[in-house]
Each structure stands twice: as structure tokens, then as C-alpha cells.
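Engineer: coordinates only, sequence not included:
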């Protein structure tokens, strides 16, 4: 008797997108059980690969190419995704992501291109927005994106401040009179980050070092973001909101625009119809690059596991490395163990993902 198998992995960051991972797992599974029905639903949590996940999972989704200003002011070929219901998915990593920079620019990188991609979607008639903000290169509080949407950030002489988090030091006035309105269905922010804008768990302290900031630069960026929060109307309250510190404070900027936090993996699961896919399934397979102690905190495997439990569906786990207790899964496969080492698994991730699919199919 054929089974219905749902494949819902996250990306294996740096080695395979979620769509590539799902496809490789499917090939491996079919090599053992060709008669089983395979449903590929690549997942995401709002970070890199979110747009690709939607493109694969939502029938009729259409990618729209757009050239925007990259985080270092050079042109970047990016894209946004039009869903059949008129919603646009816009991914920050494609337009303003850290992988677009070499070297890193902790004070000067900015989110202008992300805002330009949002503006392009609005110009094309998007009725709602899903804004995936993981993978940011900057700590500019989302000011670059808001500039592209019509806001003005000025110094004491009425001149535009320099781009990037460093430029916020001269901020004196925020003019939102020209800021575009939200689309009719609003804008939802996709992110699994719950950090506030400021303080020891804020955007500068936690994330700026990952973007190349020295300790002195972290202090400067913290002060600059605090300055932004004081000047933006209602900024003090917004700065404390969960997720305001996401993507170098881009969460804060989008909240100030009127967008709302929707969570990461949960919102993606809703949008791609994961619950409907699980109905009647024999097994769902999820995974990520590293399954560790943080995987239970809003990451894709925890979201898939929770929904599978509600549907009474067992869960299989595939990860590049498994360093946390995986005894709650019906089966688990470590690519590092399968390949003999982490280096071998990372060198040929699709080969070992395919092998993992075959292992799970054999039971």
C-alpha cells in the first residue's frame, strides 16, 4: 500500500536551499519506495530561502525580477514573488543580505534595496505583503527600506543623513509625510527573532558583531539606534516590541511603518498550507543544517513537529548535524554521520540528503 509522505525541511544554510533539500530527499525516498505519494513543502522561518520555499509550495506563484540598490550601493539583481491571491513575498536577504557583501560594512551597509523591492511589489499592485527579514547585512534600523518607501531621515540642517547605521548619529528629524501607505491587506513580518531593538539582547549587541562590528562600533550602533527610537513617533514603545531588533532593527522600521509581526516558521506554514498537507499523511520529514538546543525555539523543525503532533502524524528528522536530543522523532538521520564527517556532508549535501531520504524510506 502506498504512503503519503510530506517533506518539509528548512534550508541547510550555506549548502542547500529548502527546495533543494526537499527535492533531494524526494529522490532518495522514491529510489526505495517509488509508489509512495511525495508532497514537497520546503519550509522557511523568514530567513534566506523563504521566497524559494513559497515559490515551490504555492501553485501559481510567479517570480518577478527587479534590480535594486545593494547593501554597498552596487546594483543587485533580486526578485519578489507574486502569489495567486495578490500577496507579494519580499525577502530581505536577496536585496540587502549579508551574503552580498565582501568585505562586511558594519556601519555603512543599508536596507535601501529591500525597500526598493517592496516598492516594486506595491507598484505592481500587491494587495498584501509578506516580508522575510532574515539574513540582513546592516544595522540601520530599517531606515534604508523606509527611505525607498518615501520617508526622509534628516540632520539638523535638513539634509539626508548618510546611509547605514553609522549615519544615524546625525539624525535630527524623521519626516514620514511622503511615506507610502500599507497595501489593503497589510504587511506581515516573517522572522523567528524576538529580540527588542535595544539593550543587551538588542540588534546591536547580539547581531552587529556577526556583521563585522567591533566592540566600539557596537556601542556606536546601540547609541544610534536609541537615537532613532527617541525621534520616531512612538519609537520607545516600538523598540521594546518582540522582533524590533530583527535584521539590524529592520523589524523596528517596519513596525513603525505599520507592519505587524507574524512569526517566522508558523506564518510560512500557514501560507503554504502545511496543515492541509499533513491530513492523512503517513510521515512528515523535516530538517535543517544543525539540530541543536535552539531548534526548539521557533525554528522550522519545532513548528513542523507541533503541527504534526496535532494531526497525529509521526515526524522524521534530517540534519547536517544533530547535537540535541532527537528521541522524540520517529526516525532521525545525521548527514555528518551518514557521510563520515561534517566536512564530507557539506562538500556534497545533495548526495547525502538523497541518501538520507533512502534511509528513511527503508524505515
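Structural biologist: Perfect, thanks for sending it. Worth saying up front: this structure is predicted, and the values here are computed from it rather than measured.

Engineer: alpha carbons only for contacts and neighbour counts from here, please
Structural biologist: Will do.

Engineer: so after the longest helix seen in the chain, what's the next helix or strand?
Structural biologist: The residue-count maximum for a helix in the chain (DSSP state H) belongs to helix 215-231. Next along the chain after helix 215-231, taking DSSP states H and E as the criterion, comes helix 235-239.

Engineer: Give me the contacts around that next one.
Structural biologist: Contact with helix 235-239 is made by 196, 197, 198, 228, 229, 230, 244, 245, 252, 255, 256, as judged by Cα atoms under 8 Å, 6 or more residues apart in numbering.

Engineer: next one: that helix to chain centre, how far?
Structural biologist: From the chain centre to the centre of helix 235-239 is a distance of 23 Å (Cα atoms, centre = their mean, to the nearest Å).

Engineer: Is the spatially most central residue of the chain in a helix, a strand, or coil?
Structural biologist: Against the mean C-alpha coordinate of the chain, by Cα atoms, centre = their mean, the closest residue is residue 47 at 1.6 Å. Secondary structure state of residue 47, per DSSP: H, G, I helix; E, B strand; the rest coil, is coil.

Engineer: and residue 160, how far is that from residue 353?
Structural biologist: Here residue 160 is placed at a distance of 49 Å from residue 353 (Cα to Cα, to the nearest Å).

Engineer: swap that for residue 50, please
Structural biologist: Using Cα to Cα, residue 50 is found at 20 Å from residue 353.

Engineer: Kindly confirm my reading that residue 284 is in a helix.
Structural biologist: No: under three-state DSSP, residue 284 sits outside any helix and is assigned strand.

Engineer: what ranges do the helices span in the chain?
Structural biologist: Shown for the chain, the helices assigned by DSSP H span residues 18-32, 50-57, 92-96, 112-123, 143-148, 215-231, 235-239, 246-257, 265-272, 274-278, 300-311, 335-339, 342-347, 349-362.

Engineer: Packing partners of the fifth one?
Structural biologist: Spelled out, it's helix 143-148. Counting by 3 or more Cα pairs under 8 Å, 6 or more residues apart in numbering; DSSP states H and E, the packing neighbours recorded for helix 143-148 are helix 112-123, strand 152-154, helix 246-257.

Engineer: alright, now check it against this:
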């Protein structure tokens, strides 16, 4: 019997790596000779770097960069075993958790550190980049990142503007003459699971600005700044960054990657599954186990377990999904590839108890054990 375990983390409780170990033990209790392949998952957001690095036997690199408030911070990124591919989460350099609540003001925060991470990886020989958007504290349209890469954004006097979204309104010209030449050899794939345009009612400022600390007045100023950036980019570079789906992601970083670095914006889970070569590893599997902390109606909207289930369904492989909680609306997921869905909690408990990592490990192992005992008892032929 071959079982593929491909779960996401149970956020705030247990990592995908530890959760996979618990599930493996639950299977081995019943089928000690089972062939088990563990591929911890992520969906392009938080945890993607560590997950992909562990799964591909790459390495983590720590780099001191400029944080969102202009201070120095340590950010981690991954280099895969091929030595040519870097995996970067923008939140490591400009994430919302790096900004204290009382200092959150997206007019002032910068993405400069993201550019510093890219340059560091390029100098170490990386030419292929996988970027995870999401969780940023910024709304600067990615100009900070681009400034770190050598782009100069000039005002009406021909002077370089400063850092932060408050400077966007002053941009009238773009100078690319000092861009680091290594970028010409680099390609970028960007995990982006939103379709928001750069500016307007559905753009970065109106939809995501408030959660980053923007007041209604700030939102309008931020939106005008992004519109100014888009107009200058259209005039100077001939690229319409407003009408590319996803350019509003991460405060406009999607626009910077697609408009300046010719990046391809992709579904996060599809990108990660491709990097992990999931299609190759699923071959010959009799059963797939996936899961995450909560399985609900949002699971079908680009979450990692759903990507696994769809892939398995296309190959007629049954899928068992495990979760800390399962809601009634998940019935629709059965037709999308999830054969059976099981909550792992066995008795009433507080949220704190349910989130305890040791308890989650044991609950995953116990639930898996019981499922496979049933399969064994009814002589379910998965071998």
C-alpha cells in the first residue's frame, strides 16, 4: 500500500511537517509495511518558504534587511537544492506583524527589504525566484522593492523620491539606468490568490488598506498615489499595470512584479504543488491524506488541500481529509475530490486545549489509526 500524506499546517497549532509525522504513525500502527510519502504543503502564503525548503532539502538563509518602518530586521528566505531557485515570502521583510499596532500607517511603510532579499539571492547564484505575496504592511505599489533593485522614481525636479506610499503622488518619471544587471538573467513566479486591480474601489488601498492601519482619508490618498504610479508606468514603460488581475495584491507588489520584473502571477497552491512535483509523487498512490486546521466553504477557494484533492480526483485516487474542525457546508467538497472528511477532536474542549500542539499531534495520530483500522477490518483493498 502506498499512501501520500500532503497536509497544510494547522495554523497556530502544528506544522505540516509535524502533522505529517503524526499521520504516518497512525498508519504504521495498522499497516507497518505501508509505503508512505510525506509532502508537507503550503498555499503560497505564510509558511511556504520553510515548507518548500524542507520538502526539497534546500536551505534557509537569514539576511539583515530594511524592515517596513525603515529599521533593520532579520528576514529568512529559502534556496532550493538546485542552488538556482530562491523562495521568498514578502511578509518576512515587510509583514504586518513587524509593525506594532500603534505604528501602523501604510503611507509610511516600505517594501525595500523585499528587493534586498532578491538581490542577496541573486548574488548567491539564484536566477529563478518564487515569491509568496500576502501579509504585507505596505501600500507603496512595490516601489520600495524596485528602489532596492536600482530603479529610481523621480519627481518634477528630477530628484529621487523617498520611501513609502506617501511619495507615490510625486512620481513623474522612471529611471532604469541603474537597475542591477543581474535582474536581466532572473525570472519570477509569484503566488497571488487575489484578483484585485491596483487602484479603484476594488484596488489595494480600498480593500486592504484599512487592515494595515489606513483611515478613510489615508485610503483616498493611497489610492491616488497608486493611480499616479500606474499612469507613469503606462507612459514610461508602456505597461498597463492597472488591468492585470492581481496587481493590487500585497499593497501593489503584484503590480511591481508583473509590470517591472515581467513576473507571472499564479495560484499559490498550484505553484507550490508544481514545485513539489506533486504530479510525479502521486503516481501509484492508493490513498491520499490531506488536511488543514479548518475545512469549510473557503477550502475550495484555492486552499492547499483542495489542490491536492483535485489532482487526486483526476487520477481516481480516494482522498481522506483531516481537520481540527469541519463545518456543514463542506458537503460540496465531496464532488470536488475529497472522498471523506474527518474532524480530529474526540471530545468537548476549550479552544486553547484544541490548539495545543501535543494534543493535535495525538489527535491526528489517533484519528488516522481509527480510520485505517476500519479500512483493515472491512478488507478495503488499497494494496
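Structural biologist: Thanks, I have it. Quantities reported herein were computed from a predicted structural model and do not represent experimental measurements.

Engineer: what's the TM-score for these two chains?
Structural biologist: TM-score of the superposed chains, computed with TM-score structural alignment, normalised by the length of the first structure, equals 0.90; 359 aligned residues with a Cα RMSD of 2.3 Å.

Engineer: before we move on, back to that, please work out which of the helices of the first structure is packed deepest.
Structural biologist: Highest mean neighbour count among those (mean count of other Cα atoms under 10 Å): helix 92-96, with a mean of 31.

Engineer: so that helix aligns onto which residues of the second structure?
Structural biologist: Per TM-score structural alignment, the counterpart of helix 92-96 of the first structure in the second structure is residues 90-94.

Engineer: about what we covered before: quick one: the residue nearest to the centre of the first structure and residue 92 of the first structure, what's the gap?
Structural biologist: According to Cα to Cα, residue 47 of the first structure stands 8 Å off from residue 92 of the first structure.

Engineer: ok, now residue 31 of the first structure?
Structural biologist: 37 Å.

Engineer: now swap in residue 123 of the first structure and tell me
Structural biologist: For residue 123 of the first structure, the distance to residue 92 of the first structure - Cα to Cα - is 18 Å.

Engineer: same deal with residue 278 of the first structure?
Structural biologist: Residue 278 of the first structure is 29 Å from residue 92 of the first structure, by Cα to Cα.

Engineer: ok, the alignment partner in the second structure of residue 22 of the first structure to residue 37 of the second structure distance?
Structural biologist: Using TM-score structural alignment as the criterion, residue 22 of the first structure maps onto residue 20 of the second structure. Here residue 20 of the second structure is placed at a distance of 9 Å from residue 37 of the second structure (Cα to Cα).

Engineer: what touches both of the two?
Structural biologist: Common neighbours of residue 20 of the second structure and residue 37 (criterion: Cα under 8 Å, 6+ apart): residue 5.

Engineer: still on that earlier bit, would you mind giving the helices and strands packed on helix 143-148 of the first structure as a markdown table with distance to residue 189 of the first structure added?
Structural biologist: A markdown table is the format used below for these (distance: least, Cα to Cα, whole Å):
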| stretch | distance to residue 189 of the first structure |
| --- | --- |
| helix 112-123 | 12 |
| strand 152-154 | 22 |
| helix 246-257 | 7 |
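
Engineer: right, and the ones you listed - which one's nearest residue 313 of the first structure?
Structural biologist: helix 246-257 (32.5 Å; Cα to Cα).

Engineer: List the contacts of residue 340 of the second structure.
Structural biologist: Residues near residue 340 of the second structure by Cα under 8 Å, 6+ apart: 319, 320, 321, 334.

Engineer: The second one: neighbouring residues, count only.
Structural biologist: Spelled out, it's residue 320 of the second structure. By other Cα atoms under 10 Å, 19 other residues sit near residue 320 of the second structure.

Engineer: counterpart of it in the first structure?
Structural biologist: Aligned partner of residue 320 of the second structure by TM-score structural alignment: residue 316.

Engineer: neighbours around the residue lying closest to residue 207 of the second structure once chain neighbours are set aside, how many?
Structural biologist: Closest residue to residue 207 of the second structure apart from its sequence neighbours, by Cα to Cα, 6 or more residues apart in numbering: residue 201 at 7.5 Å. Residue crowding around residue 201 of the second structure was assessed by other Cα under 10 Å; the count is 13.

Engineer: Closest to residue 349 of the first structure out of the contacts of helix 235-239 of the first structure?
Structural biologist: Looking across those and measuring by Cα to Cα, the closest to residue 349 of the first structure is residue 245, at 32.1 Å.

Engineer: residues contacting the aligned partner of the closest one in the second structure?
Structural biologist: Mapped onto the second structure by TM-score structural alignment, residue 245 of the first structure lines up with residue 248. Residues near residue 248 of the second structure by Cα under 8 Å, 6+ apart: 195, 196, 197, 198, 199, 203, 204, 254, 255.

Engineer: what about the first structure, which of those hold up?
Structural biologist: For those, the contacts that persist in the first structure are 195, 196, 197, 198, 199, 203, 204, 254, 255, with contact defined as both residues aligned by TM-score structural alignment, their matches' Cα atoms under 8 Å.

Engineer: dump the residue contacts of the residue in the first structure that residue 51 of the second structure lines up against.
Structural biologist: If you follow residue 51 of the second structure across to the first structure using TM-score structural alignment, you land on residue 53. Residues in contact with residue 53 of the first structure (Cα under 8 Å, 6+ apart) are 18, 19, 41, 42, 43, 44.

Engineer: For residue 53 of the first structure, which non-adjacent residue is closest in space?
Structural biologist: Residue 53 of the first structure sits nearest to residue 42 (Cα to Cα, 6+ apart), 5.0 Å away.

Engineer: Count the residues that sit near the equivalent of that neighbour over in the second structure.
Structural biologist: Under the alignment (TM-score structural alignment), residue 42 of the first structure pairs with residue 40 in the second structure. By the measure other Cα under 10 Å, the count of residues near residue 40 of the second structure is 25.

Engineer: from memory residue 40 of the second structure sits against residue 55, does it?
Structural biologist: Yes: counting by Cα atoms under 8 Å, residue 55 is a contact partner of residue 40 of the second structure at 6.7 Å.

Engineer: ok, back up a step: compare the contacts of residue 340 of the second structure and tell me which has the most neighbours.
Structural biologist: Counting by other Cα under 10 Å, top hit in these: residue 319 with 26 neighbours.

Engineer: Go through the contacts of residue 340 of the second structure and say which is closest to residue 301 of the second structure.
Structural biologist: Residue 301 of the second structure has its nearest neighbour among the contacts of residue 340 of the second structure in residue 334, at 14.4 Å by Cα to Cα.
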